[in-house]
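# here is a sequence with its predicted model. Questions after.
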Amino acid sequence: MQQVVDLQNDEAFKRLGIELLAISPDPVTAWQKEGGALDVTVPMLSDIGNTVWLKYGTPAWMMATNEPGHTFFLVGSDGKIDWVRDYGAMEHGGVMYVKPAEIVSQLKDVLASP
């Protein structure tokens, strides 16, 4: 959840004009409790049953423990996926937390592409 908090509060991320939506398989009550305690202000979706997770193909990037990592999608205004990155995947370092500056840098590159 700290990843969400840090991104929502990051000034460089805000300047990108990207809307952040957090999605987790955790129940709504867990989201509300932790999100409230951390002052999460972005929309949070509880994906019980992993419907969204499966629709976007994120099982392809599961961690070595067969758990979902932190997958980021940039969805354009046309609804198409412009960028995807799962930092929990071994080929991306197998980490669960990424500094906002790294994410912002990658998103800037994508947004600058024709």
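Yep, it's here. Residues are numbered from 1 along each chain as shown.

# all contacts plus neighbour counts: C-alpha atoms, from now on.
Will do.

# next one: the residue most central in space within the chain from Ser105, what distance?
The centre of the chain sits closest to Phe72, judged by C-alpha atoms, centre = their mean, with a distance of 3.8 Å. According to C-alpha to C-alpha, to the nearest Å, Phe72 and Ser105 sit 14 Å apart.

# next one: Leu74
From Leu74 to Ser105 the distance is 13 Å (C-alpha to C-alpha).

# what sits closest to Lys14 if chain neighbours are left out?
Of all residues not flanking Lys14 in the chain, Gln8 sits nearest, at 7.3 Å (C-alpha to C-alpha, 6 or more residues apart in numbering).

# do Val5 as well
Nearest one to Val5, counting by C-alpha to C-alpha, 6+ apart, is Val40 at 5.9 Å.

# for the one you found, what are its contacts?
Counting by C-alpha atoms under 8 Å, 6 or more residues apart in numbering, Val40 touches 4-5, 8.

# make a PyMOL selection of the buried ones in the residues you listed.
Command for PyMOL, covering only those of these found buried under the criterion 16 or more other C-alpha atoms under 10 Å:
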select buried, resi 4+8
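
# I'd like the contacts of Val40 written out as TSV, with distance to Trp53 added.
TSV is the format used below for the contacts of Val40 (distance: C-alpha to C-alpha, whole Å):
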residue	distance to Trp53
Val4	17
Val5	21
Gln8	21
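
# next one for the comparison:
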Amino acid sequence: MTKTRPAAKATATSSRAAKNAAAQGEAQGTERRRRTLRWTAAIAAAAAVTGGLYAVFSSSSSSAGSGKATYQAGTPGIGATAPGFALAASTGKKISLAGYHGKTVLLYFQEGLTCQPCWDQMTDLEKDAAKVKAAGVDQILSVTSDPADLITRKTKDMKLSTPVLSDPDLAVSKQYDANSYGMMGTSRDGHTFVLVGPDGKIKWRADYGGAPKYTMYVAPDKLLADLKAGEAK
């Protein structure tokens, strides 16, 4: 009878372990790819629905630009301390509100990847950066519930420099009640802007995304006019 030497046994065991580890790693990679594909498909389907609703509820750029966009003002409102947060961002790092203490920050809660007008909003605000700065805004931070990796890809595709923060479980959005003003119910944010002053207090708030118009875009001039008027009250 031929006996297997200990060294040979160890080598065989090590080889099996390596094969098992490789198989497990491949399975995990496959599952991650499947999850990404499922998420992408879900986003595409939701985008189609949102696009249809966007056509139906025509309070988009045309109505906003003509000065017809109106807004509600939820809570926390003017004078309240803005809830703090630290979220993964399209910059590849975590961004916190506390990191902007001493500056005026405009928070922009939006529906995310399913809402192209929301991204067009950021594009146009970046084009009007000088006007935004003149209005006293030092930084815009956008918040949505989509995964950080997909947000990062979107911002790169659109060549956007505005940091977009991922709030997947709506923990921060719910603190601001920003998920109560959109056409997708409470599962996503609507179209909410919150101006936070250097002292961390809310100076102005506008929830444009609510019923019955479900506004998903506000022309920058209209938005900044509303901001200035709201601060003056």
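Yes, it's here. Nothing here was measured: the structure is a model prediction, and the numbers come from that model.

# what's the TM-score once they're superposed?
After superposition, the two chains reach a TM-score (TM-score structural alignment, normalised by the length of structure 1) of 0.85; 111 aligned residues with a C-alpha RMSD of 1.8 Å.

# that older thread, so the residue nearest to the centre of structure 1 makes contact with Gly88?
No: contact between Phe72 of structure 1 and Gly88 fails when scored by C-alpha atoms under 8 Å: they sit 10.4 Å apart.

# can you give me the end-to-end span of stretch 176-192 of structure 2?
Stretch 176-192 of structure 2 end-to-end distance (C-alpha to C-alpha) = 9 Å.

# no, scratch that, I was asking about stretch 59-79 of structure 1
21 Å.

# quick one: buried residues of that stretch?
59, 61-63, 68-72, 74.

# for Pro100 of structure 1, state which of those is nearest.
Comparing the buried residues of stretch 59-79 of structure 1 against Pro100 of structure 1 with C-alpha to C-alpha places Phe72 closest, at 12.0 Å.

# that closest one - that's part of a strand, no?
Yes: counting by DSSP: H, G, I helix; E, B strand; the rest coil, Phe72 of structure 1 falls inside a strand.

# which residue ranges of structure 1 form helices?
2-9, 11-15, 28-37, 51-55, 100-112 (DSSP state H).

# circling back to that earlier point, wait, the residue nearest to Lys14 of structure 1 touches Leu16, no?
No: judged on C-alpha under 8 Å, Gln8 of structure 1 makes no contact with Leu16 at a distance of 11.6 Å.

# let me have the helices of structure 1 in JSON lines, adding distance to Gly79 of structure 1 as columns.
As requested, the helices of structure 1 are exported to JSON lines (distance: least, C-alpha to C-alpha, whole Å):
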{"stretch": "helix 2-9", "distance to Gly79 of structure 1": "22"}
{"stretch": "helix 11-15", "distance to Gly79 of structure 1": "20"}
{"stretch": "helix 28-37", "distance to Gly79 of structure 1": "25"}
{"stretch": "helix 51-55", "distance to Gly79 of structure 1": "13"}
{"stretch": "helix 100-112", "distance to Gly79 of structure 1": "15"}
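
# what's the most buried one of the ones you listed?
helix 2-9 (a mean of 16; mean count of other C-alpha atoms under 10 Å).

# quick check: that one compared with structure 2, mean distance?
Here the mean offset of helix 2-9 of structure 1 against structure 2 after fitting is 1.4 Å, by mean C-alpha distance after the TM-score superposition for structure 1.

# that helix aligns to what range in structure 2?
Against structure 2, the aligned range for helix 2-9 of structure 1 is residues 120-127 (TM-score structural alignment).

# now do that stretch: everything it contacts.
Under C-alpha under 8 Å, 6+ apart, the answer for stretch 120-127 of structure 2 is 132, 160-162, 217-220.

# after the helix or strand where Ser14 of structure 2 lies, next one along is what?
According to DSSP states H and E, Ser14 of structure 2 maps onto helix 6-56. Note on helix 6-56 of structure 2: by DSSP H and E, the next helix or strand toward the C-terminus is helix 61-65.

# what residues of that following helix count as buried?
61, 63-65.

# tell me the one among these nearest to Ala148 of structure 2.
Nearest member of those to Ala148 of structure 2, counting by C-alpha to C-alpha, is Ser61, at 27.0 Å.

# so that closest one sits against Tyr214, correct?
No: shown here, Ser61 of structure 2 and Tyr214 do not form a contact pair, counting by C-alpha under 8 Å, at 12.0 Å.
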